[in-house]
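*Asks:* sequence? don't have it. structure:
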């Protein structure tokens, strides 16, 4: 899991896919946090992406580095309603504090459960990590 965290952190931007009814939706994300041995993402509960993850928590994340390698992560997004988890995310991303507060009723953090990450490149065999 730490390797997945570091890869996504190094990329800076990754792309999160959700399902909206019968339509896939993909958007750029930039928050990834490790808290209590789990990987977390962050969004606002007024956003469509949050509603989509609540209706169908199966997500995929993908990112690519300049070295030609990429990662795909399939997981279930699980909401964590603890203020400590939100505070940890906001401390990891201080720039978010202008948009969110841990107790604002909008900030949401979700951890990745039953995750499978596949590291790929054009020069090596794919490698799978589960967490």
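*Replies:* Right, received. Where do you want to start? It should be emphasised that the depicted structure is a prediction, and the values quoted were computed from it without experimental measurement.

*Asks:* When you work out contacts or count neighbours from here on, use the C-alpha atoms and nothing else.
*Replies:* Will do.

*Asks:* Which stretches in the protein count as helices?
*Replies:* Assigned by DSSP state H, the chain shows helices spanning 2-11, 48-55, 83-92.

*Asks:* how many neighbours does residue 97 have?
*Replies:* Residue 97 is flanked by 13 other residues according to other Cα atoms under 10 Å.

*Asks:* Go ahead and confirm it touches residue 90.
*Replies:* Yes: counting by Cα atoms under 8 Å, residue 97 touches residue 90, with 6.3 Å between them.

*Asks:* closest one to residue 39 among the helices of the chain?
*Replies:* Nearest to residue 39, of all the helices of the chain, is helix 2-11, at 6.9 Å by Cα to Cα.

*Asks:* Residue nearest the middle of the chain, spatially speaking?
*Replies:* For the chain, the residue nearest the mean C-alpha position is residue 41 (3.9 Å; Cα atoms, centre = their mean).

*Asks:* Alongside the first one, take a look at this:
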């Protein structure tokens, strides 16, 4: 798969699982993509949350996207970066309207969008289950 094909897959399957590290304990949670394009994969959390603390302490993550219809999984590992751009934060609220009340109460500074702009991707299907792993530069 190419980076473009991976981005298309992500945009069709925007729910993913995000793996982080909390001290020496792994943590995984379901997340939703804000957007995925040539700049990378953007997702958001809140600065008061444990996820924010984990990502700022150790920005190395793995994202796992899955399509039951295609029976395909794509895992992408890399380093995320905090995005403090106000326009990006406004886009987050536009995509997830439930955050409007949060921003009205606490301001845009409470939002913490992160971007994974490059990393290594691994595609899995049942057919590839026992094949040697082929990593794709993302």
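*Replies:* Now that the structure is in, tell me what you want to look at. Keep in mind it's a predicted model, so treat the numbers as computed, not measured.

*Asks:* Could you get me the TM-score between them?
*Replies:* Put the two chains on top of each other and the TM-score (TM-score structural alignment, normalised by the length of the first structure) is 0.83; 131 aligned residues with a Cα RMSD of 2.5 Å.

*Asks:* so which of the helices of the first structure comes closest to residue 76 of the first structure?
*Replies:* Closest approach to residue 76 of the first structure among the helices of the first structure (Cα to Cα): helix 48-55, 8.7 Å.

*Asks:* So what touches the closest one?
*Replies:* Contact partners of helix 48-55 of the first structure, identified using Cα atoms under 8 Å, 6 or more residues apart in numbering, comprise 18-20, 43-45, 59, 77.

*Asks:* again with stretch 19-37 of the second structure
*Replies:* With Cα under 8 Å, 6+ apart, stretch 19-37 of the second structure has contacts from 7, 10-11, 14-18, 41-44, 51, 54-55, 58-63, 92, 95.

*Asks:* What residues sit buried inside it?
*Replies:* Going by neighbour count (16 or more other Cα atoms under 10 Å), the buried part of stretch 19-37 of the second structure is 19-21, 31, 33-36.

*Asks:* Among the residues you listed, find me the one that's closest to residue 111 of the second structure.
*Replies:* residue 34 (12.5 Å).

*Asks:* Look up how far residue 92 of the second structure lies from that closest one.
*Replies:* 6 Å (Cα to Cα, to the nearest Å).

*Asks:* and for the two, which residues touch both?
*Replies:* Contacts common to residue 34 of the second structure and residue 92, judged by Cα under 8 Å, 6+ apart, are residue 44.

*Asks:* if we can go back for a sec, of all the helices of the first structure, which one is nearest residue 127 of the first structure?
*Replies:* It's helix 2-11; of those, that one is closest to residue 127 of the first structure (Cα to Cα) at 11.6 Å.

*Asks:* With the second structure overlaid, report how far that closest one is off on average.
*Replies:* By mean Cα distance after the TM-score superposition for the first structure, the fitted helix 2-11 of the first structure averages 2.7 Å away from its aligned residues in the second structure.

*Asks:* picking up where we left off before, reformat the buried residues of stretch 19-37 of the second structure into TSV and put distance to residue 124 of the second structure next to each item.
*Replies:* Converted to TSV, these look like this (distance: Cα to Cα, whole Å):
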residue	distance to residue 124 of the second structure
19	17
20	21
21	23
31	20
33	20
34	24
35	22
36	20
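
*Asks:* for the counterpart of residue 119 of the first structure in the second structure, what are its contacts?
*Replies:* Taking TM-score structural alignment, residue 119 of the first structure has residue 123 as its aligned residue in the second structure. Contacts for residue 123 of the second structure (Cα under 8 Å, 6+ apart) come out as 1, 72-75, 134-135.
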